[in-house]
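> here's my sequence, what's the structure:
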Amino acid sequence: MALRPIIRFPHPTLGISAEIVTRFDDDLRALVDDLTETMRAAPGIGITAPHIGVLKRVTVIELDRQTGPRCFVNPEIVWHSEVTARHSEGSVSMPGISEDVERPMGVRVRYQTMAGETREEEASGLMAVCLQHEIDQLDGIFWLRRLSRLKRDRAVKRFEKLR
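Now for the predicted structure:
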């Protein structure tokens, strides 16, 4: 495992859609290990390969250290609830900044495991928020784009002051 540098906003890589993973091998396992270590050090509860400059559709989410990290390869949302909720979000690429984002309260996600097995599962609450947030990033949609222009501009100004 290796701690990798995290790309910071407004790096252009954060706006690029990641490529589908086709090889489920030792390189993928090493990438997931690096993502996990980097996410924990950030600290964060979710990270994608693009956050460390690797344009692959891989995300790691860890809501609880005791439960451990979950890896989702090539995730996609196949259903979402009509009911929405607001939740505070931020990014390891923009530390110290958070804003409320409105998203569906529940999702069903299709993904592959590190062994390449296809699975589907439903999520609600914080896991649903994290999956939507990280899948957006894999699609090249940085979380700020989910904010109104006014909130986005304020968040960017606050981040510039922190730097």
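
> CA atoms for contacts and neighbours, from now on please.
Noted.

> show me the helices in this protein, by range?
26-41, 125-138, 149-162 (DSSP state H).

> out of those, which comes closest to Glu76?
helix 125-138 (6.8 Å; CA to CA).

> may I see the buried residues of stretch 5-18?
Ile6, Ile7, Arg8, Phe9, Thr13, Leu14, Gly15, Ser17, Ala18 (16 or more other CA atoms under 10 Å).

> find the residue at the geometric middle of the protein.
Residue closest to the mean C-alpha point of the chain, counted by CA atoms, centre = their mean, is Glu134 at 2.4 Å.

> for Lys157, see how far away that residue is.
For Glu134, the distance to Lys157 equals 23 Å [CA to CA, to the nearest Å].

> next, format the buried residues of stretch 5-18 as TSV and append distance to Phe72.
Output for these, formatted as TSV (distance: CA to CA, whole Å):
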residue	distance to Phe72
Ile6	19
Ile7	20
Arg8	22
Phe9	23
Thr13	20
Leu14	19
Gly15	20
Ser17	16
Ala18	13
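
> picking up where we left off before, for the helices of the chain, state which one has the densest average packing.
Per residue and on average, the most neighbours among these fall to helix 125-138, with a mean of 22 (mean count of other CA atoms under 10 Å).

> next, the second sequence, to be compared with the first:
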Amino acid sequence: MVLPIVAYGNPVLRKVGKEITPDYPELHKLIEDMWETMYNSKGVGLAAPQINKDIRLFVMDSLQIIANLEDDEKWDYPGDEGYKGVFINAKINSINGDEWSYNEGCLSIPKIREDILRREEIVISFLDDNFVQHTKTFNGVTARVILHEYDHIDGKLFIDYLKPLKKNLLKRKLDNISKGKISVDYRMSFVK
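From the prediction side, this is the model:
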């Protein structure tokens, strides 16, 4: 089932998510719905706060980004083969490498994209959808997508990385999003 995506301004986007256990109610159905919602919205990642759940869960699929790169662009992400997976109770162990800029967007903040600096490599521990523990190293655009979604479960948004002047210039657009004065081709939920 396609779920509505929570728009900027909803307090759930600023909450630090709670860890969950395997007995979380209808977890596998929730994850299935998150995948369907993410793909329906043409996203590459979706965190539980974006569907109004303040838990430490996100899904992401950077395989679709890597698959759509032109041959000359693949050199920009050496060693990044992409990844599709579920991240439960994730914890970043380290963030390494040089910072690099990439034009990020967010399903909860539609029609706003900004260049954001992030480091090129992460080491992260997480549980998959079967609650099997993993510790993996990711780099390139895959690391970036994971960091973006990880921020969501920590109550952060990509616009928090902008300089105050730039954020101030976006204030009217952000206010319009929070008031529902925006049109998108996926279901959204606005603060009343």
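
> give me the TM-score for this pair.
Overlay of the two chains. TM-score (TM-score structural alignment, normalised by the length of the first structure): 0.91; 162 aligned residues with a CA RMSD of 2.0 Å.

> aligned to the residue nearest to the centre of the first structure, what sits in the second structure?
Matched by TM-score structural alignment, Glu134 of the first structure corresponds to Glu149 in the second structure.

> that match reaches Phe58, doesn't it?
Yes - in this structure, Glu149 of the second structure is within contact of Phe58 by CA atoms under 8 Å, at 6.5 Å.

> shared neighbours, those two?
Gly45, Leu46, Ala47 (CA atoms under 8 Å, 6 or more residues apart in numbering).

> could you identify which of those has the most neighbours?
The most crowded member of those is Leu46, carrying 30 neighbours; neighbours defined as other CA atoms under 10 Å.

> rewinding a little: check contacts around the match of Glu134 of the first structure.
Per CA under 8 Å, 6+ apart, neighbours of Glu149 of the second structure: Gly45, Leu46, Ala47, Phe58, Met60.

> now, which of the residues you listed sits nearest Met1 of the second structure?
Using CA to CA, the contacts of Glu149 of the second structure come closest to Met1 of the second structure at Leu46, 14.4 Å.

> shouldn't the closest one be in contact with Met60?
Yes - in terms of CA under 8 Å, Leu46 of the second structure counts as a neighbour of Met60; the distance is 6.4 Å.

> for Glu32 of the second structure, see how far away the nearest residue in space to Glu36 of the second structure that is not next to it in sequence is.
Nearest non-adjacent residue to Glu36 of the second structure, counting by CA to CA, 6 or more residues apart in numbering: Val2, 5.8 Å away. Distance, Val2 of the second structure to Glu32 of the second structure, using CA to CA: 9 Å.

> next: Phe126 of the second structure.
18 Å.

> would you agree Gly68 of the first structure is in contact with Glu62?
Yes - Gly68 of the first structure lies in contact with Glu62 (CA under 8 Å); the separation is 5.9 Å.
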